[in-house]
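Peer 1: pasting the structure only:
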């Protein structure tokens, strides 16, 4: 029997449980197959299958059979379906110094009392030695002046609890304290909790669903039942971020090598010292595989902004992605291009940045960028937001000028992704205060409306050129513009057009002979 599974009855299914199968085999008990799919003469069949030897359940799969037998029992008043929760009793004490002290007093008469609210919070004493005592007591037992106290209610001598709470104690309600962090009279005020809660977005690994999320939700529901919070659930939305992986390199003997010990040779990797071909794999970062990326080294070579930006640019936030040096180098080059848009060779504001009204084309590109980045941030699509900023920088480098207002707005858009370079550029644009307190830029819907469109022009089904025409152009105007385009006109010279095809907004095709 398993103590944590079921209660009140003993059930044995030797044909479909490994432990029961071993027991039945040892004591020569009958083994009756009730789920087809395996060979029970050799071992228990523990996978899904179709029920047999089961009366009214024959022919059903396991899930269907569970549902039907539960309904059958409920119809006859013999039982009812229930959910078997697996939330276990929580070991909530630690024998270490750090952690929240338990607000309990052990009195000389053997009773235990809760520390009065007026004496909270209990602060940890200063200790020179954080190790357990020689007799195995927790480190706090060393602080005798702190341990030995007097119960303020009864006047009896008492001892404080020397165990401390685990780190879970704080992490189960930190979000509530964030609502009212400077409140010195209570954990949080009702007004602040009602204003801020629930949490809109929780970002964490998939393992949080059965660890932190499970316990913080349990804690929050207890607080709800006690009337201390107004929401049943603490978090509205959960987002599981992916993991950053890295290449590992293993030789024919199974030994791992540092990336610095190998070099690429076409599609293969070789050891620099011997030329031996090694196996390259994308794996979870691990010291044993020598594939851990040291952030200090990345920051030292490329800067913190490049590292931040690359982590967001690697791919969708919820996917696992491999780290590559080439990738961070590419993002570093992008930041250098951003710098060159704003800063001249002398280190001052470049001549491209001008006062007054800017070019219509670059302003339209900026507002497209603001809209795209705004929407991508809302959707946690940071990689596509960065790609859109890269497109804008390419356009800005092609433009002769960039007006001061547009230059400032792009810096504000860049700031959440690359805050350090953004602050530097903000300063060079003439500002003395941090941009951190600036409002997020708005985009003008009117500037997002395209006034022109690009139409591919084919001759006998082959692309020969493209024309740009106003979006409200008629069919006749577009066909005339196509025939007047220099490239198209040269192809038509000496030919006769026998048919003109225009697919609205898509293409022009001229059939000639």
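Peer 2: Perfect, thanks for sending it. Small disclaimer: the values here were computed from a predicted structure and weren't measured.

Peer 1: CA only for contacts and neighbour counts going forward, please
Peer 2: Will do.

Peer 1: and the gap between residue 302 and residue 206?
Peer 2: 31 Å (C-alpha to C-alpha, to the nearest Å).

Peer 1: repeat for residue 323
Peer 2: In terms of C-alpha to C-alpha, residue 323 sits 21 Å off from residue 206.

Peer 1: between those two, tell me which one has more neighbours.
Peer 2: When neighbours are counted by other C-alpha atoms under 10 Å, residue 323 comes out ahead of the other of residue 323 and residue 206, with 20 against 14.

Peer 1: separation between the more buried one and residue 152?
Peer 2: Taken as C-alpha to C-alpha, the span from residue 323 to residue 152 is 59 Å.

Peer 1: which residues touch residue 15?
Peer 2: 21, 31-34, 40, 43-45 (C-alpha atoms under 8 Å, 6 or more residues apart in numbering).

Peer 1: just say helix, strand or coil for it.
Peer 2: Three-state call for residue 15 (DSSP: H, G, I helix; E, B strand; the rest coil): helix.

Peer 1: which residue packs closest to it, ignoring adjacent ones?
Peer 2: residue 44 (4.9 Å; C-alpha to C-alpha, 6 or more residues apart in numbering).

Peer 1: so the one you found makes contact with residue 17?
Peer 2: Yes. If you go by C-alpha atoms under 8 Å, residue 44 and residue 17 touch, sitting 5.9 Å apart.

Peer 1: alright, now check it against this:
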């Protein structure tokens, strides 16, 4: 009898063996075929790992282990995305320096990951807060600055009233800060921006050349938001100025009955002396400043606005004067900050027009009564009430109106993108210093590359300031410097980079993390790139994924990296929910600590369960019973030692099943079907248990197939059974396609339409053989005269008697 399965002893033993042997270190032998598997590196929080973290890590660990057994030089690295607000907020609350908080969190995370037996190459560990790392983040920023893609701009930002920091739109959820839950208001601030919009088309086109799951591609395309339309100039009546709008439906210009401008539109300041109701507009501007972009653009919200009394606009196609309204649903950060409103063919405009009793003119025939019910975005039908466009189909009308606008110099056809430039400033301490100084004579000047890294100085106080400046602004000895251009007095930039900076290129550093002369050597980049398989959360597909692709494409254009796309394949995983089907959170009391699962059931059990819990790309609810079931499965795998018999080959009655399982597990691991791969191994285990024996050859193959999922137990059994070497050094099993096909098949035998038995037949049995065998099986039931015999190959035999 085998000794009991003791996961605590076994898992510590094999983790030490792997560490001592550097079992999973990628080599610098660039002659071998390579495979680069990547998971999003975590933000090391004080709470440590939750059970959601192991799901993607285990999935790619399976791929990495399988690839090594297939002869690849595998890079499967891990690091820490350690700058950012959560650490700084924790540091402020607990009066501990962010550097100390980060070091403690990283230590805890690393211990937890190590306890799960992941085959990370820890020699390549990176940390975004290491000056030797962020030196190259700063270097990339300087390249962007010198290329005109980093610039400073006065703009309204989302300001968290508690964190006292500017937030990207994506960091504002339902009008509050996603980090602390405090209200977010609008505030004008001078911000560093990255011109990601210059790469909008390249980011779209690049999606044609990569293997991303469809919903990731759709997410990227929607965020970039490419559209075809026209820019149209609406004159301000009696003035030389104009309001320019972008519209995808220039064919509906005759239906534009009013205009709407953003509360931040500069025309309001320019004409404040002529606007008679400026007090009402000022009050409305203050209200709008207390809302996030998300709240302002939410379709379902009640429409609000103020009509400007004192100026109006002129519709360029018919010369009619139309009112101008101020409303917060128009954003200065999107488009031109002004829109033309066509209420007959846009739901939001229609709702606004109905509320404020504004004219509604149908210009595309085919809808309901537009005075009673709007019909949205009519893209077919014929033009009506549209002067020289009347009678034209929509597509033809679009072309004609653009030609007319260009001829009259009232507008032009234009491709537009919803994508906005990237706000790249944070008025906080815990981030990469921006390597720029400001000189009154020379303006914004880049630090010489020889002065990088510009290190984050130690500060007595890293508390956010009430005036919105970074805590670094108070460090006059650090701030005051000399201009690299003229040698005169200058001041350092005191904003720091956002958390997205370090994560936009970390995958490059993994290829050559100790390099002091470059972010990575050309040889390493040429060999390892692109990443072969990258898995991450869907929540990062419109931010991190887009930002990192932008930086990579810029570096490709500057001949720093060898390929235009960083990731060849991108997949995403579903969330693990609490047992109650809700998202895990402390407030709901449904958080599961992976340390407890590892302690009580073992790392291999946790790994197996997280892969067996359900389809990898879908959310799944945690189940304690499911964990116990996976533990029982591993115990049964362990006990197969008790029925082990000699024989290096597959037994004849198991050969087909073995080859079928090798094929299924191999294919399922490649296609994110981890749950069905494990189910196949469970079914094979049942067959061995039912048979009562397993040959050494069969057990060997079984252990190899299970190893990527449950590496500790399989290494221990391998060693106990006397197999040569270690499992991780072995070759992945191969199947013979011909041997995956069943040689025999079981077919129901019916008498007068009722099943009376089952017969095992060769797959290619002819009718005569099939009937003869069937009659043997049901001989005692054939008591009458046979009048008909029916044989449907591989399906059924029916004998009719009377």
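Peer 2: All right, it came through fine. Keep in mind that what you see is a predicted model, and the values were worked out from it rather than measured.

Peer 1: re earlier: so the residue nearest to residue 15 of the first structure, which state does it fall into?
Peer 2: coil.

Peer 1: quick one: contacts for it?
Peer 2: 14-18, 21, 38.

Peer 1: mind telling me what residue 439 of the first structure corresponds to in the second structure?
Peer 2: By TM-score structural alignment, residue 439 of the first structure lines up with residue 731 in the second structure.

Peer 1: from residue 69 of the second structure, how far off is that match?
Peer 2: 5 Å.

Peer 1: same check on residue 89 of the second structure?
Peer 2: 44 Å.

Peer 1: ok, residue 337 of the second structure next?
Peer 2: 57 Å.

Peer 1: with residue 432 of the second structure instead?
Peer 2: For residue 432 of the second structure, the distance to residue 69 of the second structure - C-alpha to C-alpha - is 40 Å.

Peer 1: one more: residue 489 of the second structure?
Peer 2: Counting by C-alpha to C-alpha - residue 489 of the second structure and residue 69 of the second structure are separated by 61 Å.

Peer 1: my guess is residue 95 of the first structure meets residue 164, correct?
Peer 2: Yes. Between residue 95 of the first structure and residue 164 there is a contact under C-alpha under 8 Å: 6.6 Å.

Peer 1: which one of these two is surrounded by more residues?
Peer 2: residue 164 (23 against 19).

Peer 1: thinking again about what came up before, quick one: neighbours of the match of residue 439 of the first structure, just the number.
Peer 2: 14.

Peer 1: picking up where we left off before, between residue 489 and residue 69 of the second structure, which is the more surrounded one?
Peer 2: For residue 489 of the second structure versus residue 69, neighbours defined as other C-alpha under 10 Å are more numerous around residue 69 (19 against 15).

Peer 1: need the counterpart of that one in the first structure.
Peer 2: Using TM-score structural alignment, residue 69 of the second structure sits opposite a gap in the first structure.

Peer 1: from memory residue 69 of the second structure sits against residue 728, does it?
Peer 2: Yes. With contacts counted by C-alpha under 8 Å, residue 69 of the second structure reaches residue 728, the gap being 6.6 Å.

Peer 1: and stretch 244-262 of the first structure, end to end?
Peer 2: 21 Å.

Peer 1: tell me the centre residue of the first structure?
Peer 2: The centre of the first structure sits closest to residue 241, judged by C-alpha atoms, centre = their mean, with a distance of 2.5 Å.

Peer 1: which residues touch the counterpart of it in the second structure?
Peer 2: Counting by TM-score structural alignment, residue 241 of the first structure lines up with residue 573 in the second structure. Contacts here follow C-alpha under 8 Å, 6+ apart; on that basis residue 573 of the second structure touches 55-56, 535-538, 616-619.

Peer 1: for those, work out which two are farthest apart.
Peer 2: Greatest spatial distance among these (C-alpha to C-alpha): 535 and 619, at 15.2 Å.

Peer 1: between these two, tell me which one has more neighbours.
Peer 2: residue 535 (20 against 16).

Peer 1: what lines up with that one in the first structure?
Peer 2: Residue 535 of the second structure maps onto residue 203 in the first structure, by TM-score structural alignment.

Peer 1: contacting residues around that match?
Peer 2: Going by C-alpha under 8 Å, 6+ apart, the list of residues near residue 203 of the first structure reads 238-241.

Peer 1: do you know how far it is from residue 172 of the first structure?
Peer 2: Counting by C-alpha to C-alpha, the gap from residue 203 of the first structure to residue 172 of the first structure is 15 Å.

Peer 1: so where does the residue mapped onto residue 453 of the first structure from the second structure fall, helix or strand?
Peer 2: Aligned against the second structure by TM-score structural alignment, residue 453 of the first structure finds its counterpart in residue 745. Per DSSP states H and E: residue 745 of the second structure is located in strand 744-751.

Peer 1: can you name every helix or strand that that strand contacts?
Peer 2: strand 754-762, strand 796-801 (3 or more C-alpha pairs under 8 Å, 6 or more residues apart in numbering; DSSP states H and E).

Peer 1: relative to strand 744-751, how tilted is the shortest one?
Peer 2: An angle of 30 degrees separates the directions of strand 796-801 of the second structure and strand 744-751 when computed by axes from the mean of the first three to the mean of the last three C-alpha atoms, to 10 degrees.

Peer 1: which residues in the first structure does strand 796-801 of the second structure align to?
Peer 2: So strand 796-801 of the second structure sits over residues 507-512 in the first structure, by TM-score structural alignment.

Peer 1: what's the matching stretch in contact with?
Peer 2: 455-461, 479, 482, 492, 495-502.

Peer 1: can you give me the buried ones in it?
Peer 2: 507-511 (16 or more other C-alpha atoms under 10 Å).

Peer 1: format those residues as JSON lines; extra columns: distance to residue 338 of the first structure.
Peer 2: Formatted as JSON lines, these follow (distance: C-alpha to C-alpha, whole Å):
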{"residue": "507", "distance to residue 338 of the first structure": "36"}
{"residue": "508", "distance to residue 338 of the first structure": "38"}
{"residue": "509", "distance to residue 338 of the first structure": "41"}
{"residue": "510", "distance to residue 338 of the first structure": "43"}
{"residue": "511", "distance to residue 338 of the first structure": "46"}
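
Peer 1: the second structure: which residue goes with residue 466 of the first structure?
Peer 2: Under TM-score structural alignment, residue 466 of the first structure pairs with residue 758 in the second structure.

Peer 1: which strands or helices does the host helix or strand of residue 282 of the first structure pack on?
Peer 2: Residue 282 of the first structure belongs to strand 277-284 when elements are defined using DSSP H and E. Applying 3+ C-alpha pairs under 8 Å, 6+ apart, one finds that strand 277-284 of the first structure contacts strand 244-250, strand 268-271.
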